[in-house]
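Visitor: can't give you the sequence, but here's the structure:
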């Protein structure tokens, strides 16, 4: 029996994903049909990455077995009341490796003080060496797949790494903290703070005036996670006051970031265009194909979303 897979996204993404996704699905040995358009009554799986409207009516697919997201973030679909089929988010080694490289690169950039050398020193010779990694404390908020991978990479370079999550976790090489008291401790030791939490009601505006005040003065904030994690006015005020020395931001509440947004012009802010965890078509296609294979074999799907937790 043919397994019908609808690619529900944009024509641009279809052109990018159709070849590697077809190749990955063919490797499973399944008899499948993959297309941008299929009769709704025949759709078994939906590969999903909205490029415009996100209020799709999933009730039109009566035999839908699962929605397989191409994104790690599923906030655009999880609250859709018409989606009752299982929802899987994207976790793949390409995305994870990309995040590790982005986080490690920017932690090292701020740790070594590279901006001062790259932007020029105006002819002033100042041989000031940075501390060793062992003396620069890094805190990661969020110990999921991405946070854990980044924490381990930084710990391997000698940084003392603390990680905070809502529920207790144990990760070798990382000081794991949880709960409200753990959050306060995690923030208090963050010379460099990395935000890798999901977007849920419990995490929105987690970095606000109160929590920013708990950071060491002159700390650095990196946000490759979700724009909603930060109360923007509070961060800008902390940058102006010197409580935060610099913020490197990859995710924003509105994307693309509007041209008149104050982040663009602030001298203590670096903007990157949501590239830290960009999904790679080849590796993402392998994950999608494996989940389709599992679904057809009656095996548990990978990376299922817990709707109660919101991720």
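Guide: Done, it's in. Computed from a predicted structure; not experimentally measured. Numbers count the residues shown, from 1 in each chain.

Visitor: alpha carbons only for contacts and neighbour counts from here, please
Guide: Noted.

Visitor: need the helices for the stretch 51-200 of the chain, in chain order.
Guide: Assigned by DSSP state H, counting those that start in this stretch, the helices in the stretch 51-200 of the chain fall at 93-112, 114-118, 145-156, 179-188.

Visitor: report the central residue of the protein.
Guide: residue 225 (4.2 Å; C-alpha atoms, centre = their mean).

Visitor: gap between the residue with the largest distance to the centre of the chain and residue 73?
Guide: The C-alpha centroid of the chain is most remote from residue 123, which lies 39.9 Å away (C-alpha atoms, centre = their mean). With distances taken as C-alpha to C-alpha, to the nearest Å, residue 123 is found 46 Å from residue 73.

Visitor: tell me where the stretch 201-311 of the chain has helices.
Guide: Using DSSP H, counting those that start in this stretch, the helices assigned to the stretch 201-311 of the chain run over residues 209-212, 232-241, 262-265, 281-297.

Visitor: contacts for the last one, please.
Guide: Read it as helix 281-297. Contact partners of helix 281-297, identified using C-alpha atoms under 8 Å, 6 or more residues apart in numbering, comprise 16-17, 20-21, 24-25, 28, 30, 45, 47, 65, 68, 70, 90-94, 300-302.

Visitor: next up, a structure to set beside the first:
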């Protein structure tokens, strides 16, 4: 049964009269297309991020932008982050290499309470991942642009606290939104501040990472492992050095896929809010980009 039977949904290229469109559900709309809709009243992202929409220099600033906040996606991201943190904590990548080389070299990892995990970004997804890692007994810290308070998490805020946060982080998880301030934040400067042999997990955006700096840090031993789910160009191009690097795990942007069954309920509710006058708890601040 349709969630909103009176609603007309059309693919963007089938719109005949732009004046009839009052809401756009989108991921990567053609540049300038949103600005061509004179009666547009809402833009709804079909993912947790909105950088792909705000990249349009002609975005109509007066039109509210709402991001998708879906408990299913939050759970999926939490599962992915927890799994990858445990892999790095337990040394599973090293055992994978040992198996390929036919070596038997067991080692004892530290207790979870002695493993310092840091979450870059304490929004909906970052806070949920941090809570799950706290529940597993890890020593968890988090960094965000503005001050947060989360149970069991040492919270750092602002640019002046980033260095201190990185210095205590052995496994770093990036869950930041992509903004001008966070573009390239995973760089040689950041890696140098971390303990030698640290690992990183990037599930934010590909442009958070300076790829050449990662390769150099791995080669020098400053970083020991990297797990990457997001890339500046997707799919990751054939022949890219990440594909065959034995200290990099590549996954194809699957940490928190949009699930049509659950996302449709969220979108329908936000469209009802539009019909009722428009008020959305997950409206994006266009100035900050999230």
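Guide: Done, it's in. No experiment lies behind these values; they were computed from the predicted model shown.

Visitor: circling back: what's the most buried one of the helices of the stretch 201-311 of structure 1?
Guide: Using mean count of other C-alpha atoms under 10 Å, the stretch among the helices of the stretch 201-311 of structure 1 with the largest mean neighbour count is helix 281-297, at a mean of 19.

Visitor: so that one matches what in structure 2?
Guide: Aligned by TM-score structural alignment, helix 281-297 of structure 1 corresponds to residues 260-276 of structure 2.

Visitor: just stretch 157-169 of structure 1 next, same as before
Guide: Stretch 157-169 of structure 1 corresponds to residues 136-148 in structure 2, going by TM-score structural alignment.

Visitor: now render the helices of the stretch 201-311 of structure 1 as CSV, adding distance to residue 103 of structure 1.
Guide: Output for those, formatted as CSV (distance: least, C-alpha to C-alpha, whole Å):
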stretch, distance to residue 103 of structure 1
helix 209-212, 20
helix 232-241, 19
helix 262-265, 19
helix 281-297, 20
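
Visitor: strands of the stretch 101-250 of structure 2, start to end?
Guide: Listed in chain order, the strands of the stretch 101-250 of structure 2 (DSSP state E, counting those that start in this stretch) span residues 116-120, 139-144, 153-157, 171-174, 198-202, 223-228, 248-250.

Visitor: the fifth one against structure 1, how far on average?
Guide: Averaged over the aligned pairs, strand 198-202 of structure 2 sits 0.4 Å from structure 1 after superposition, using mean C-alpha distance after the TM-score superposition for structure 1.

Visitor: cool, and the third one?
Guide: Mean deviation of strand 153-157 of structure 2 relative to structure 1 after superposition (mean C-alpha distance after the TM-score superposition for structure 1): 0.7 Å.

Visitor: same for that strand, what does it pack against?
Guide: Contact partners of strand 153-157 of structure 2 among helices and strands, from 3 or more C-alpha pairs under 8 Å, 6 or more residues apart in numbering; DSSP states H and E: helix 124-135, strand 139-144.

Visitor: the residue nearest to the centre of structure 1 -> structure 2?
Guide: Match for residue 225 of structure 1 (TM-score structural alignment): residue 204.

Visitor: number of residues surrounding the nearest residue to its match once chain neighbours are set aside?
Guide: Distance criterion C-alpha to C-alpha, 6 or more residues apart in numbering; nearest residue to residue 204 of structure 2, sequence neighbours excluded, is residue 175 at 4.4 Å. Burial of residue 175 of structure 2 is recorded as 25 neighbouring residues (other C-alpha atoms under 10 Å).

Visitor: in structure 1, what residue corresponds to residue 92 of structure 2?
Guide: So residue 92 of structure 2 corresponds to residue 114, using TM-score structural alignment.

Visitor: meant to ask about residue 179 of structure 2, not that
Guide: Aligning on TM-score structural alignment places residue 179 of structure 2 opposite residue 200 in structure 1.

Visitor: count of neighbours near that match?
Guide: Around residue 200 of structure 1 there are 14 residues (other C-alpha under 10 Å).

Visitor: surely it and residue 310 touch.
Guide: Yes. With contacts counted by C-alpha atoms under 8 Å, residue 200 of structure 1 reaches residue 310, the gap being 5.8 Å.

Visitor: mutual contacts of those two, please.
Guide: Here residue 200 of structure 1 and residue 310 have residue 75 as joint contacts, going by C-alpha under 8 Å, 6+ apart.

Visitor: still on that earlier bit, export the strands of the stretch 101-250 of structure 2 to a markdown table and tack on mean neighbour count?
Guide: Formatted as a markdown table, the strands of the stretch 101-250 of structure 2 follow (neighbours: other C-alpha atoms under 10 Å):
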| stretch | mean neighbour count |
| --- | --- |
| strand 116-120 | 25 |
| strand 139-144 | 24 |
| strand 153-157 | 20 |
| strand 171-174 | 26 |
| strand 198-202 | 24 |
| strand 223-228 | 22 |
| strand 248-250 | 19 |
